[in-house]
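[1] mind folding the following:
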Amino acid sequence: MQIGITLPFLSSRFFNMQSNGLSAVEKKVAASLASVFGLRMMGLFMIMPVFALYGQHLTGFSPFLVGVAIGAYGLTQALLQIPMGILSDKFGRKPVIIGGLIVFSIGSLVAASATSIYMVIVGRALQGMGAIAAAVLALAADLTRDEQRTKVMAVIGMCIGFSFALALLLGPIVAHHLGLSGLFIMTAIFAVIGVLIVQFFVPNPVRHAPKGDTVAAPARLLTMLKNPQLIRLDAGIFILHLTLTAVFVALPFVLVHAGFAKENHWKLYFPTFIGAFFLMVPLIIIGVKKKNTKATFQISLLIMLASLAILALFENQFWLIALGILLFFTAFNYLEASLPSLIAKFCPAGDKGSAMGVYSTSQFLGAFCGGLLGGSMYQWVGANGVFIVALVLVGIWLLLSLGMENPVLLKSYTLSTKIRDKAHAQEIAAQLSALTGVAEAILITEEQAAYLKVTDQFELESAQAILKSSD
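    Got it, this is the predicted structure:
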């Protein structure tokens, strides 16, 4: 039985294209965990394009509280993302993931039964308390070989992007036919399916991948906040998700005022999001050919500035609004895809877990603040105010990017090894550093792991031979 057929989101043809070199177990891990991640994220995303329009019957409804409800999950996600990852190290990945999905399901049912917007906010906050992202990624690392781990993470990342596109399609359709309650019940069902996938499809890990590559280390978090390149990227993901959430507080109202019926919004969101993927391709090609990621990064910020300016200036002209949305998604898709890669390139070897912990926290805080900002600005000054404030923030991000270094194209490897003591670790590190293509080599005795950052000239077999001979 083809796992890509039996699990959501991933067809066998799509998956086989992404899985060159993966073992049968790694294919199963990638498909199952990507499906779990995608189902959960789609449940979170589906409310974004519809809540402002379909929640107006709720007691206490106001644009400000719409923003709070949309962004509430971000606050609890930000607070619990790192602790949940650490708990998964102590109690196991699967129990934490299953527990998080159950909490998410309970939050969805609370929101589904709500008659006031305040209870929806409580439900959304509970959804966010099921913060399983770090545990899922750590489990993926536990179940994959070091040299194949990046491919599995890429499949998971692609599934998240696809889930967002599908949420823009399904959200308005489900809300139109089943109402807001039906939408939340569907998200609860998604979470239950996720539990079944984790329980019956995801293999049980027999080891933990080294912590530095997967789970944040509290002692290293402050160091990540002192790194000027990483802090620019953390500020960037904060602004990006703040802008996304704020825009989706105001945009549904704008489309209705422009004469576009709410049940038809998916006919605009979905094709513009898919079209944006194709428009994003030239940015990727330019960045690779010119080896100038910084330039294409800044071009995408300029595209986002243009999109927000169009939305602010032409809120009553439907086709210009559509153009603004298309440009917004083009920039968003590129930035959302490139930021995690840049984090991995700039973070010190062995600190990816900590760097991604700070990054994820910044992302979810941005979603929460975007809900607050979008709701309050729309209530007090209207949609124009939302788009203008977002434009100013993206402009600040563009200024911050001027000090960004152009990253060197390095790959990361995490290799398990046997280290007797500190002197032994230094000896192995010196041998690894002398290899062609090794830019950085760090060995950590407590984790029995070697972390390498390398160029294309690096030969993995040479490093493996050194580690084997040192056992």
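[2] please count neighbours and contacts with C-alpha atoms only from this point.
    Fine.
[3] contacting residues for residue 315?
    254, 258, 321, 384 (CA atoms under 8 Å, 6 or more residues apart in numbering).
[4] ok, now with 7 Å
    254, 321 (CA atoms under 7 Å, 6 or more residues apart in numbering).
[5] so it lies in a helix, does it not?
    No: applying DSSP: H, G, I helix; E, B strand; the rest coil, one finds residue 315 to be coil, outside a helix.
[6] for stretch 212-230, buried residues please.
    Using 16 or more other CA atoms under 10 Å as the burial criterion, the residues of stretch 212-230 that qualify are 212-217, 221, 224-225, 229-230.
[7] with stretch 299-313 instead?
    Buried residues in stretch 299-313 (16+ other CA under 10 Å): 300-312.
[8] show me the two of those that sit farthest apart.
    Among those, the pair separated by the greatest distance (CA to CA) is 300 and 312, at 18.4 Å.
[9] now residue 229: how far from residue 407?
    When distance is defined by CA to CA, to the nearest Å, residue 229 is 10 Å away from residue 407.
[10] same thing with residue 225?
    18 Å.
[11] just residue 67 next, same as before
    36 Å.
[12] could I get the contacting residues of the closest residue to residue 100 other than its chain neighbours?
    Leaving aside its sequence neighbours, residue 100 sits nearest to residue 130 (CA to CA, 6 or more residues apart in numbering; 3.8 Å). Applying CA under 7 Å, 6+ apart to residue 130 gives the contacts 100-101, 103-104.
[13] let's see this one next to it:
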Amino acid sequence: MSVSGLNRIEKRAAFSLASVFGVRMLGLFMILPVFAIYGEQLAGYSPLWLGLAIGAYGLTQALFQIPMGMLSDKYGRKPVILAGLVVFLIGSVIAALSTTIYGVVIGRAIQGMGAIASAILALAADLSREEQRPKVMATIGMFIGLSFTLAMILGPIVADAFGLSGLFWFTGFLTILAMLMIQFMVPYSVSKAPRGDNVALPEQISTLIKNPQLSRLNCGVFILHMSLTACFVTLPKQFVASGLALENHWQLYLPTLLGSFFLMVPFMIIAMKKEQEKPMFSGAIALLSVALFLLWLLPTGLWSLVFSVVLFFTAFNYLEATMPSILSRLAPAGVKGSAMGIYSSSQFLGAFAGGIIGGLVASRYGEQSIFLVMALLSLIWLAVSFGMQKLKKSKNFSFITNIKTAEKVEEISEILISMPGIIEATLVQNETKMGDKESSNAVAYLKVDEKLVDLLAVKALLQQDLS
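    Next comes the predicted model:
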């Protein structure tokens, strides 16, 4: 098999898993651009319950994300993913049948309990070679971004045609489609990828939470998604008040999101090619703060809203796209799965907090004050970001080795760390699972500089008979 590109199984796995992930996130996001308006028609409506309905999935996602990944390690990826999709479908049906705001909150919370993100990423790792794994993960990330854009466009169209209940029935249909894709499109696999690099391990979590560099990212993604959810407690109403009917909101979201994407790309290129990632990262947080202050300060005319929203999504898309990459480089070798589990939980907790805080602020101080509160929190994030260490160009790889003794683990670790391009090398025994059998072979977790490392030489060293 060529190491230069994805093989047939990897392509199939990347597309099918990315599609499942994207379809599910589409169902979660479609409520954002419409619920602030349609939610007012439900019995029991209040700004606080509106915020709860928008953000409820975030709390249960955060609580179930890591346990579902661990269950997939024990019982298999596909069964856990399918079970999560069934739970998500049940939540969608409950929300579709609800005539009260309370029923929608319960439905959204149950949707979040189907937390399959970590299991999907682990399955993607199982189905790809070490050197091709970043491409598969990038494909999934791209589909997540696309799902958000489609949700902003399709949400108003579906809600206008079929109402709020129709929106949740459509989400249920998408979930059934995702289940069929998992069953018939995703290749079968046993759990073969090293666990620590893909699935969160409980014993690592407390240490990683205290890591000052990772905690900056976790706090950042919390504030980022809190701002997004809180803003959508009021933004759709403001667009309607400025003269844009709800059924036409897609006409605003489509050029706004596309425009923000094209504005974001040059900054990403500059950051990568000029090695200015840290300044550009802080600059994007500053832009987010400016956009939120403008939403608070400027009159609620259509063009001022459009201008501010374009700035907001330019910053949001840049941060959303670059933060997972930063996380993978800051995380110590061999614990990326645990680091990503904490990061994802922080992200979903932020979505939940945004709904709560947005609803509370709107009920007590008026909806316009939501933007001020989020802008101030973004400034705190900006101040925290200045302490982030300079990023080194690196990638993480994991290799199953033929090393079977502790003595050889120490010996090979010393050889690895002395090789050109190896930034970190961690060897761990008794982590490999093939079906129902456990292997005593060690797993090598490496953080490398791709320009300097000779991966073929590394693999040759690790795969020779070292028993």
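[14] hmm, back to that, and the residue nearest to residue 100 of the first structure, what's its match in the second structure?
    Following TM-score structural alignment, the counterpart assigned to residue 130 of the first structure within the second structure is residue 114.
[15] distance-wise, check that match relative to residue 14 of the second structure.
    Taking CA to CA, one finds residue 114 of the second structure at 21 Å from residue 14 of the second structure.
[16] what do you get for residue 208 of the second structure?
    Counting by CA to CA, the gap from residue 208 of the second structure to residue 14 of the second structure is 28 Å.
[17] regarding the most centrally placed residue in the second structure, what is its secondary structure?
    Centroid-nearest residue in the second structure, with CA atoms, centre = their mean: residue 344, separated by 5.9 Å. Under three-state DSSP, residue 344 of the second structure falls in the helix class.
[18] pretty sure residue 313 of the second structure is touching residue 258, no?
    No: between residue 313 of the second structure and residue 258 no contact is recorded; they are 9.6 Å apart, counting by CA atoms under 7 Å.
[19] higher neighbour count, those two?
    residue 313 (24 against 15; other CA atoms under 10 Å).
[20] give the contact list for that one.
    By CA under 7 Å, 6+ apart, residue 313 of the second structure lies in contact with 257, 260.
[21] in the first structure, what residue corresponds to it?
    By TM-score structural alignment, residue 313 of the second structure lines up with residue 329.
[22] gap between its match and residue 136 of the first structure?
    26 Å.
[23] and what of residue 105 of the first structure?
    Taking CA to CA, one finds residue 105 of the first structure at 17 Å from residue 136 of the first structure.
[24] those two: which is more packed in?
    Neighbours per residue (other CA under 10 Å) separate residue 105 of the first structure from residue 136, with residue 105 holding more: 28 against 24.
[25] what's the matching range in the first structure for stretch 151-166 of the second structure?
    Counting by TM-score structural alignment, stretch 151-166 of the second structure corresponds to 167-182 in the first structure.
[26] ok, average deviation of that stretch from the second structure?
    In the superposition with the second structure, the average deviation recorded for stretch 167-182 of the first structure is 0.4 Å (mean CA distance after the TM-score superposition for the first structure).
[27] contact partners of that stretch?
    Residues contacting stretch 167-182 of the first structure (CA under 7 Å, 6+ apart): 42, 45-47, 49-50, 54-55, 112-113, 183, 263, 265-266, 269-270.
[28] give the buried residues for it.
    For stretch 167-182 of the first structure, using 16+ other CA under 10 Å, the buried residues are 167-176, 179-182.
[29] which residues in the first structure form strands?
    Here the first structure has its strands, by DSSP state E, at 411-416, 438-444, 449-454.
[30] which secondary structure elements does the first one contact?
    Taking 3 or more CA pairs under 7 Å, 6 or more residues apart in numbering; DSSP states H and E as contact, the helices and strands that strand 411-416 of the first structure lies on are strand 449-454.
[31] the last one too?
    With contacts defined as 3+ CA pairs under 7 Å, 6+ apart, strand 449-454 of the first structure has these neighbours: strand 411-416, strand 438-444.
[32] so what does residue 119 of the first structure match up with in the second structure?
    Using TM-score structural alignment, residue 119 of the first structure lines up with residue 103 in the second structure.
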